[in-house]
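1. I'll drop the sequence and a predicted model, then ask my questions.
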Amino acid sequence: MRIDMNDLSAFVAVAQAKGFREASRASGMSPSSLSEAVRRLETRLGTRLFHRTTRSVAPTEAGARLLDRLAPALTEVFASLDTVSALGDAPSGTLRLNVPVNVARLILPGIVTPFLALHPRIRLEVTAETDLVDIVAAGCDAGIRYEERLAQDMIAIPIGPRRQRFATAAAPAYLDRMGRPRHPRELLDHACLGSGSANGVAHAWTFEREGELVKIDPSGPLVVRSGAAFDLAVDAAIAGLGVISIFEDWLRPHLDSGALEPILEPWWQEFSGPFLYFSGSRLVPAPLRAFIDFIKGERDIR
């Protein structure tokens, strides 16, 4: 059975956009052209692919099954074409990344600007969120996460600093008033500016020194539920509201200026840096390949 690839692409566009007008805006094809393409495909297959009403468009059971198999296949086809075209031309297209908030704030700024300057035909879309997501289901080309959160079937490449630390600090005025803790457990008597996940689970603070591991559950007047809100906690710490524990790079400007004073530094826990990861079961699109090569080149320079 011969079926036009454009008709298949039109079907996927309508199914993913959940409507002909919405698919038109995303694909650049007119609603009438999309409708005609879907009609041709239904005729060739001998089955209806969409339930259509004046208010909604939804795949039939046959349409849903076709979409499940066809969408990944078309992604592979277009990635293959991108890979071939990139051999003779500068890489172009959209690169979609899903990253933690701290990576978007602390690591990507030093990478994104020179990368896009080197590849002006690439458009970068970055989604920053704390929770781990299925990058394939989310329509992302790659993600950035830390080692303990990487799935086993992903290819991972180091990006950014290879060692990082959590730093603990407070405003000098607060420490003058409340005292300077000499052991992590003394933080239980301090106002701590904590953080937690979106589902309400509080993050414990972990300290380590000479093989001794100490975890405490911080308690205090402020808890932030998203990495994007860490700046609020930092401002509160500078204002003297309490003790904060966060990525050292996030606090470094304030530690250097004296606005915050480091405490318990011998106990600061060190951990490995983040990784760029992507599915090993699909061809690498040209924009992602260019990003990987750029990261590897940056690492070689260091």
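-> Sure, I can see it.
2. C-alpha only now, for contacts and for neighbours.
-> Will do.
3. For the closest residue to E248 other than its chain neighbours, give me its contacts.
-> Spatial nearest neighbour of E248, chain neighbours left out: A167 (4.6 Å); criterion: C-alpha to C-alpha, 6 or more residues apart in numbering. For A167, the contact set (C-alpha atoms under 8 Å, 6 or more residues apart in numbering) comprises 245-248, 251, 262, 265, 268-269.
4. try M178
-> By C-alpha under 8 Å, 6+ apart, the neighbours of M178 are H190.
5. Next: E22.
-> Residues in contact with E22 (C-alpha under 8 Å, 6+ apart) are V14.
6. here comes the other one, which I'd like you to weigh against the first:
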Amino acid sequence: MSSIPLADLDAFVAIARVKSFRAAAKLRGVSASTLSEAMRRLEARLDLRLFNRTTRSVTLTDAGERLLERLAPALSEVEAAIDGVNSLRDRPVGRLRLNVPGIVARFVLPPIVTPFLKAYPGITLEVASNDALVDVLAAGFDAGIRYEEALHQDMIAVPIGPRRQRFVVAAAPSYLAEHGVPEHPRDLMQHRCILHRFASGRVLTWLFERGEERVSITPPACLISESNEVEQHAAVAGLGIVCTFEEFLAPGLASGALQVVMPDWIQTFSGPFLYYPSRTLMPVPLRAFVDFVKANPWVE
């Protein structure tokens, strides 16, 4: 049997981990058809079917399970060996894969990414934006960024971005003039509200705190969306009341198109964290990124 390209084996592991050609392609920055062709080559070389494919799912065959069991640790050893050599360079090279929520991709990472990549031009940074909770290692990422309540205890967490953020409740002046201004979270049950739904299907619960009083509600919705842009546009148009990160609403608040309501109930919480597994042989690009974040003022 002729030698099998390492890239095809690496592609197999990527698909097997996320059980999706499309998701693996997005992670690797290639087309799904490119991965399909790589798997056709690999299965032809082995004369074995590795995946069961349907329109709804991708699962491993017994042969695929056995290959993944032996191959994943071997590829990890290859990566560790390359990282070991890489550590001898003055400037590290390689690929750094991060999984981050949308708020981080839009507001936290931009001022960090450019100076980091200028400082380390040999590193290629891949950023996947995903609001769902992800097993970063199983999905093939080096690290993730999430908020405190979503961090796993066995991970190392490093502060990144603003250390305090806020959820604010806001509406267009035209909506408030027609429907009145809520003064207590329970008043929201009588209003039209714009809710956010995560990719998992869970609808965001609105949490409020003032002194010792805590209120958790899911108000009646006139719109439920997975897009913050859709929610902001609807709020500015006077459709209803929205509750989200202050950063998303900042332009509307600054222009007067939106008005904060119940300011004494604003929810404040800790900012995001960069997190990664505790392991001795950290990939060199990840080590460079962690050191860069720690040494610069974005953690303040």
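-> That came in fine, so what should we check first? This one's a predicted model, so the numbers in the text were calculated from it and none came from an experiment.
7. Drop the TM-score for these two in here.
-> After superposition, the two chains reach a TM-score of 0.80 (TM-score structural alignment, normalised by the length of the second structure), with 275 aligned residues with a C-alpha RMSD of 3.2 Å.
8. May I see the buried residues of the helix or strand containing the residue nearest to E248 of the first structure?
-> Here A167 of the first structure, judged by DSSP states H and E, is contained in strand 163-170. Neighbour-count burial for strand 163-170 of the first structure flags 164, 166-170 (criterion: 16 or more other C-alpha atoms under 10 Å).
9. repeat for stretch 107-123 of the first structure
-> 107, 115, 119, 122.
10. Now do the contacts for whatever residue of the second structure lines up with the first one.
-> Matched by TM-score structural alignment, I107 of the first structure corresponds to V108 in the second structure. With contact taken as C-alpha under 8 Å, 6+ apart, V108 of the second structure is in contact with 160-162.
11. Need those residues in a markdown table (columns: neighbour count and secondary structure).
-> Listed next are the contacts of V108 of the second structure as a markdown table, based on neighbours: other C-alpha atoms under 10 Å; DSSP: H, G, I helix; E, B strand; the rest coil:
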| residue | neighbour count | secondary structure |
| --- | --- | --- |
| I160 | 25 | coil |
| G161 | 21 | coil |
| P162 | 16 | coil |
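12. which among those gets closest to N52 of the second structure?
-> Nearest to N52 of the second structure, judged by C-alpha to C-alpha, of the contacts of V108 of the second structure is I160 at 40.6 Å.
13. roughly how far apart are the closest one and E183 of the second structure?
-> As defined by C-alpha to C-alpha, to the nearest Å, I160 of the second structure lies at a distance of 34 Å from E183 of the second structure.
14. Same question for F12 of the second structure.
-> Counting by C-alpha to C-alpha, the gap from F12 of the second structure to E183 of the second structure is 56 Å.
15. L9 of the second structure: which element?
-> Using DSSP H and E, L9 of the second structure falls in helix 6-18.
16. Now the element after the lengthiest helix in the second structure, going C-ward?
-> The longest helix of the second structure (DSSP state H) is helix 62-86. Using DSSP H and E, the helix or strand that follows helix 62-86 of the second structure in sequence is strand 94-100.
17. Next secondary structure after that following strand?
-> helix 102-103.
18. Would you tell me what the next helix or strand after that following helix is?
-> helix 110-119.
19. For G64 of the second structure, list the residues it contacts.
-> 49-51.
20. hmm, try it at 10 Å
-> 12-13, 16, 43, 48-52 (C-alpha atoms under 10 Å, 6 or more residues apart in numbering).
21. Against P185 of the second structure, how distant is the most centrally placed residue in the second structure?
-> Most central in the second structure under C-alpha atoms, centre = their mean is V100, positioned 2.5 Å from the mean C-alpha point. The gap separating V100 of the second structure from P185 of the second structure is 30 Å, by C-alpha to C-alpha.
22. any chance of the buried residues of strand 163-170 of the first structure in JSON lines, with distance to V214 of the first structure too?
-> Output for the buried residues of strand 163-170 of the first structure, formatted as JSON lines (distance: C-alpha to C-alpha, whole Å):
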{"residue": "Q164", "distance to V214 of the first structure": "18"}
{"residue": "F166", "distance to V214 of the first structure": "14"}
{"residue": "A167", "distance to V214 of the first structure": "15"}
{"residue": "T168", "distance to V214 of the first structure": "14"}
{"residue": "A169", "distance to V214 of the first structure": "17"}
{"residue": "A170", "distance to V214 of the first structure": "19"}
